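Undergrad: my questions concern the predicted model and sequence given below.
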Amino acid sequence: MNKITILWVDDEIDLLKPHILFLKGKNYDCITCPSGQEALEILADNKVDIVFLDENMPGISGLETLSEIKLMDSSIPVVMITKNEEESIMEDAIGSKIADYLIKPVNPNQILLSLKKNLDHSRLVSEKTTSNYQQEFRKIAMDLSMVNNFEEWAQLYKKLIYWELQLEEIEDSGMFEILESQKVEANAQFGKFVDKHYADWFDGHDGPVMSHTLFKNWIAPELKKTPTLLIVVDNLRYDQWFAFEETVTNFYKKIKETSYYSILPTATQYARNAIFSGLTPLGMEKRHPEWWKNDTDEGGKNLFEDKFLGAQIERLGLDIKWEYHKISSLKQGKHLSQNFKSQKDNDLTAIVYNFVDMLSHSKTEMEVIKELASNDKAYRSLTQSWFKNSPLLEIIQQAQQMGMKLIITTDHGTINVKHPSKVIGDKETSLNLRYKTGRSLTFDDKDVLAARDPKSIHLPSINMSSSYIFAKNDLFFAYPNNYNHYVSYYRNTYQHGGVSLEEMIIPFVVLDPK
């Protein structure tokens, strides 16, 4: 490892010899000079790692020297050292992007701490993160063998996301591969858990809040308190929420953050219709056959969410003024943003925002999106970039100014599919890659959660002998015909409809305006 070189600029540099000797004893190289002008000359001819700069010097002042240094090389960290504790001096220095600010007299340990903080920070964070994850790895492995209820699965999934985000920052590929293997193992165990317990969750005992109970249990109680903006971002995974959470909390403070479970199939026509109707798919088919469409029916499958919502509000006896908006394009988003003040008298403004869903479909269909969202890290980054520049953020800012409560949630998540699983069905079989419904389905039992009696999990049957299968883990269904082309086209794309932590355990966040 190369020695770190420090340039220390101070008109009383001779008085700092003890500090210089201390740093040399710690294996740092130290170049010294008494003026800003000499410092700039040294920097023109020498590569240094950090500059300690006295604020009050004759000739070129410390702040002037700082500006010149930043013009020469903006990446060099500069630590300002001064006797002056005036707030204006500090603000000027901080505004000029100093790395640290020390007040004289400084002691050697302060100097050492500043060096560690500014030069060794990445390495120290990396080592600490790696060490902490190595300890946590064993705990997660133990938890995986003991998790036996839906709350513990949600906690474990969020823990895995936390470590994914931590390890992503330090770019330790070895640790990241270990985490990825834990995620695969977790999804395998989660698939078994859902297979065993899912049907029992519908009897109202010991089950999580799910798509069809979300509005009644968690949204409706909020509406009695203050005007509320409900945003359902289609296809939003937990890690994507974390990617733009910080932006939202510039304007709102979190009151509640929890997770609920999407119903199966984890697909928009089932899960999102269930949120707005407050009914299972089987319940929707029975109660509102004019609005419900099965997979094989012609036409859009989510055309009546406003009707479903109105019927649920009436059924719950809520005396509220409400509006529903679906945003599927930039033009629609801008139009709502420009006219959002018209929502000020509503008790509930519900917005479905479709960008993330469009992004996942675009990744399948467009090579450029495949490049931009080649993995989960890139997928999160793209979501964050979209959000920061979207009409949705403008809408949230306006809602904050209008004093509206904010609820952010989604209908289901999505998973990056890696491995194919062969399936055979007739011409009436549904087309989704993560679930299939139809007659005479042939499939690999170990790859799927199978519902041979759809009514047992509150799903409608397209005909008397229909069944459903849901892909587990990171599998996607592929037909034997043209198999290799099909697999190559869909591998490493984001899909939904099946059984995974990413698709089923999804965020529900309540926030109050700051």
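TA: The structure has been received and is ready for your questions. Numbers count the residues shown, from 1 in each chain.
Undergrad: going by C-alpha atoms from here, please, whenever you check contacts or count neighbours.
TA: OK.
Undergrad: okay, now Y157: neighbour count?
TA: Y157: 19 surrounding residues under other Cα atoms under 10 Å.
Undergrad: list the residues that contact it.
TA: Y157 sits next to L501, I505 when contact means Cα atoms under 8 Å, 6 or more residues apart in numbering.
Undergrad: check which residues of whichever strand or helix holds it are buried.
TA: Using DSSP states H and E, Y157 sits in helix 150-170. The neighbour-count check on helix 150-170 (16 or more other Cα atoms under 10 Å) flags 150, 153-154, 156-158, 160-161, 163-164, 166-167, 170 as buried.
Undergrad: before we move on, what about stretch 460-467?
TA: For stretch 460-467, the buried set under the neighbour-count rule, 16+ other Cα under 10 Å, comprises P460, S461, I462, S466, S467.
Undergrad: okay, and which of those residues map to strands?
TA: Of the positions in those, S467 sit in strands, assigned by DSSP state E.
Undergrad: now, which of the buried residues of stretch 460-467 sits nearest V48?
TA: S467 (68.8 Å; Cα to Cα).
Undergrad: from S342, how far out is that closest one?
TA: According to Cα to Cα, to the nearest Å, S467 stands 46 Å off from S342.
Undergrad: now the helix holding Y157: how far from the chain's centre is it?
TA: Chain-centre distance of helix 150-170: 11 Å, with Cα atoms, centre = their mean, to the nearest Å.
Undergrad: next one: whichever helix or strand comes after that helix to chain centre, how far?
TA: For helix 150-170, the following helix or strand on the C-terminal side (DSSP H and E) is helix 173-197. Helix 173-197 sits 18 Å away from the centroid of its parent chain (Cα atoms, centre = their mean).
Undergrad: remind me what helix 173-197 packs against, helices and strands.
TA: Applying 3 or more Cα pairs under 8 Å, 6 or more residues apart in numbering; DSSP states H and E, we find helix 173-197 packed against helix 121-146, helix 150-170.
Undergrad: at 7 Å instead, please
TA: Using 3 or more Cα pairs under 7 Å, 6 or more residues apart in numbering; DSSP states H and E as the contact test, no helix or strand touches helix 173-197.
Undergrad: ok and the helix holding Y157 relative to helix 121-146, angle-wise?
TA: Regarding helix 150-170 and helix 121-146, their directions subtend 160 degrees when assessed with axes from the mean of the first three to the mean of the last three Cα atoms, to 10 degrees.
Undergrad: helix 150-170 to helix 173-197, inter-axis angle?
TA: 160 degrees.
Undergrad: against that first model, consider the following:
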Amino acid sequence: MNTIKILWVDDEIDLLKPHILFLEKKNYNVTTLQSGLEAIELIAEENFDIIFLDENMPGISGLETLTEIKAKKPNIPVVMITKSEEEYIMEEAIGSKIADYLIKPVNPNQILLSLKKNLDHSRLISEKTTSNYQQEFRKIAMDLSMINSIDEWVDIYKKLVFWELELENIEDAGMREILESQKSEANNQFFKFISKNYGDWFHEDDAPVMSHQLFKSKVVPQLESKTPTLMVVIDNLRYDQWKTIEGTIGNYYKPVTEESYCSILPTATQYARNAIFSGLMPSEMEKLYPQYWKNDTEEGGKNLHEVDFLREQIRRLGLNIKWEYHKISSLRAGKKLADNFKNQKDNDLCVIVYNFVDMLSHAKTEMEVVKELASNDKAYRSLTTSWFKNSPLLEIIQQAQQLGFKLIITTDHGTINVKNPSKVIGDKETSLNLRYKTGRSLTFEDKEVLAFKDPKHVFLPTITMSSSFIFAKEDYFFAYPNNYNHYVSYYRNTYQHGGISLEEMIIPFVVLEPK
């Protein structure tokens, strides 16, 4: 480890000998000077890790010296030391971006604390974070072996996301790899849990809230307060992405509840989002509203009738509310709604579907530049945050706060970075999605999928008498044997949805009120 080099500038430096000896015993290298001019000359020739600077010196003052130092070496942390507690001196020093401020007489421990705060801060945080995760790792590993409810899975997933966000900026790459392996094991166990329980949830009273129940059970109760409500469905927004934009929204809104619900299978827009707005499972939509529903094999857009589904659900629920629905799929459409959002002030409910994150995941598959920008989950979160901070959606949320709207943030499903190909064979009528397939006579790797040979059992459409559905586990994606290597290299490390993973199925549902 390199010795830390300190420059200490004080016209009474001889009186500070005990402090300097104390630091040298701690293996710090201390250079001393008695004037600001000497300091300005020396830092032009030599590098230091930190500077202690007396404010009250004859000739050029500490504040003037500070200005010159920052002009030459803006990134050197400077600790101002002074006898004076006058407010204007503190304000000027802070305005000049000092790293710390100490009042004379200082004791050696104050100096040491200041050094650790400024030089060891990131290392100490890294060590503390790593140590805490190591303790939590063992607890999560034990919990994984005993989970038997969706609520426990929600808790585990939130813990894993918490540690993923905590560890993403530390220097210990090995610890991040351990977390990745723990997430992988969690998804393996989650797949077994879903395989065992999913089919029963449609016949149990204590099943989790799912996509088709979300509006009735979570949104309608929020409308009872008669406060105007803005419901934003950001397509493809995972829980970790929500946590990265939460702080920005927190400038305007404070959380009332942060809950989760469970996406239906397939975790794909055509199924999950239509289920939210219709209040029905896919086979029920197909039966009751054949004019609005399209199966995978049919031509045409699969999400063109969300507003119609929502209208029918509001009618079935007997809600006497004034509402509007908006789908935003372009910057122009987002700006147009932001420019006219004040027109929503008399509505009880404004629903916005915002498609950016979905477009981002598709662009990552198709565009090399986005593949680089979103090469992993950390980068994917960063790109989402950057978009959000500069988006018309944030403008809309700001306006909603000013108009007194309650805010609901949610999504239809998440997405996962796929790594492992799973071979599948089907006829030309087989659906195209990489994380689920529906079709006749599908051949697949049993250990890598959950198969429903009778789709009616889980309220999915039966396109032909022999149709079945299969869903990919963990980070697998389906690939055909034809042109296999090209296909695999093209889709590996892209974000996909439709299958079974914590990221795709455990969905944030957040209610906030204006600050």
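TA: Perfect, I can see it now. Predicted, not measured: the structure shown is a model, and the values here were computed from it.
Undergrad: so what number do they get for TM-score?
TA: Once superposed, the chains reach a TM-score of 0.97 (TM-score structural alignment, normalised by the length of the first structure), with 514 aligned residues with a Cα RMSD of 1.3 Å.
Undergrad: hang on, the earlier thing: let's have the buried residues of stretch 460-467 of the first structure in a markdown table, adding distance to V233 of the first structure.
TA: Converted to a markdown table, these look like this (distance: Cα to Cα, whole Å):
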| residue | distance to V233 of the first structure |
| --- | --- |
| P460 | 26 |
| S461 | 29 |
| I462 | 29 |
| S466 | 31 |
| S467 | 30 |
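Undergrad: the strands in the stretch 351-500 of the first structure, which residues?
TA: Per DSSP state E, counting those that start in this stretch, the stretch 351-500 of the first structure carries strands over the ranges 405-409, 415-417, 419-424, 435-438, 442-443, 448-451, 467-471, 475-478, 493-495.
Undergrad: how close does the longest one sit to the second structure?
TA: After superposition onto the second structure, strand 419-424 of the first structure sits on average 0.6 Å from its aligned residues (mean Cα distance after the TM-score superposition for the first structure).
Undergrad: the helix holding Y157 of the first structure vs the second structure, mean deviation?
TA: Helix 150-170 of the first structure sits 1.0 Å off on average (mean Cα distance after the TM-score superposition for the first structure).
Undergrad: can you tell me the closest non-neighbouring residue to R452 of the first structure?
TA: Leaving aside its sequence neighbours, R452 of the first structure sits nearest to S467 (Cα to Cα, 6 or more residues apart in numbering; 4.6 Å).
Undergrad: so what corresponds to H203 of the second structure in the first structure?
TA: In the first structure, H203 of the second structure lines up with D203, judged by TM-score structural alignment.
Undergrad: ok, that match - how many residues close by?
TA: D203 of the first structure has 8 nearby residues by other Cα under 10 Å.
Undergrad: what's the neighbour count on G439 of the second structure?
TA: Using other Cα under 10 Å, G439 of the second structure is surrounded by 21 other residues.
Undergrad: likewise for A311 of the first structure?
TA: Neighbourhood size, A311 of the first structure [other Cα under 10 Å]: 16.
Undergrad: which residue packs closest to I4 of the first structure, ignoring adjacent ones?
TA: Setting aside the residues directly before and after it, I4 of the first structure is nearest to Y28 in space (Cα to Cα, 6+ apart), at 5.3 Å.
Undergrad: go on, V184 of the first structure?
TA: Spatially, and ignoring its direct neighbours in sequence, V184 of the first structure is nearest to N473 (6.9 Å; Cα to Cα, 6+ apart).
Undergrad: measure the one you found to K158 of the first structure for me?
TA: Distance of N473 of the first structure to K158 of the first structure, given as Cα to Cα: 17 Å.
Undergrad: check E86 of the first structure too.
TA: Applying Cα to Cα, the value for E86 of the first structure to K158 of the first structure is 45 Å.
Undergrad: now V510 of the second structure: which helix or strand?
TA: Secondary structure from DSSP H and E places V510 of the second structure in strand 506-514.
Undergrad: actually Q37 of the first structure, sorry about that
TA: In this assignment (DSSP H and E), Q37 of the first structure forms part of helix 36-45.
Undergrad: and the very next helix or strand once past that helix, what other elements does it pack with?
TA: Sequence-wise, the next helix or strand downstream of helix 36-45 of the first structure (DSSP H and E) is strand 50-54. Here strand 50-54 of the first structure touches strand 4-9, strand 78-82, going by 3+ Cα pairs under 7 Å, 6+ apart.
Undergrad: quick one, which of these is packed in tightest?
TA: Across those, averaging neighbours per residue (mean count of other Cα atoms under 10 Å) puts strand 78-82 on top, at a mean of 24.
Undergrad: what's next to it, contact-wise?
TA: Residues from elsewhere that reach strand 78-82 of the first structure, judged by Cα atoms under 7 Å, 6 or more residues apart in numbering: 50-56, 98-104.
Undergrad: mean deviation (superposed) between that strand and the second structure, please.
TA: Its matched residues in the second structure lie on average 1.8 Å from strand 78-82 of the first structure after superposition (mean Cα distance after the TM-score superposition for the first structure).
Undergrad: next secondary structure element downstream of that strand?
TA: helix 87-95.
Undergrad: give me the angle between that next one and strand 78-82.
TA: With the same axes, to 10 degrees defining the directions, helix 87-95 of the first structure sits at 170 degrees from strand 78-82.
Undergrad: helix 87-95 of the first structure vs the second structure - mean distance after superposition?
TA: Here helix 87-95 of the first structure, set against the second structure after superposition, deviates by a mean of 3.0 Å using mean Cα distance after the TM-score superposition for the first structure.
Undergrad: and that helix, what's buried?
TA: Buried positions in helix 87-95 of the first structure, judged by neighbour count with 16+ other Cα under 10 Å: M90, A93.
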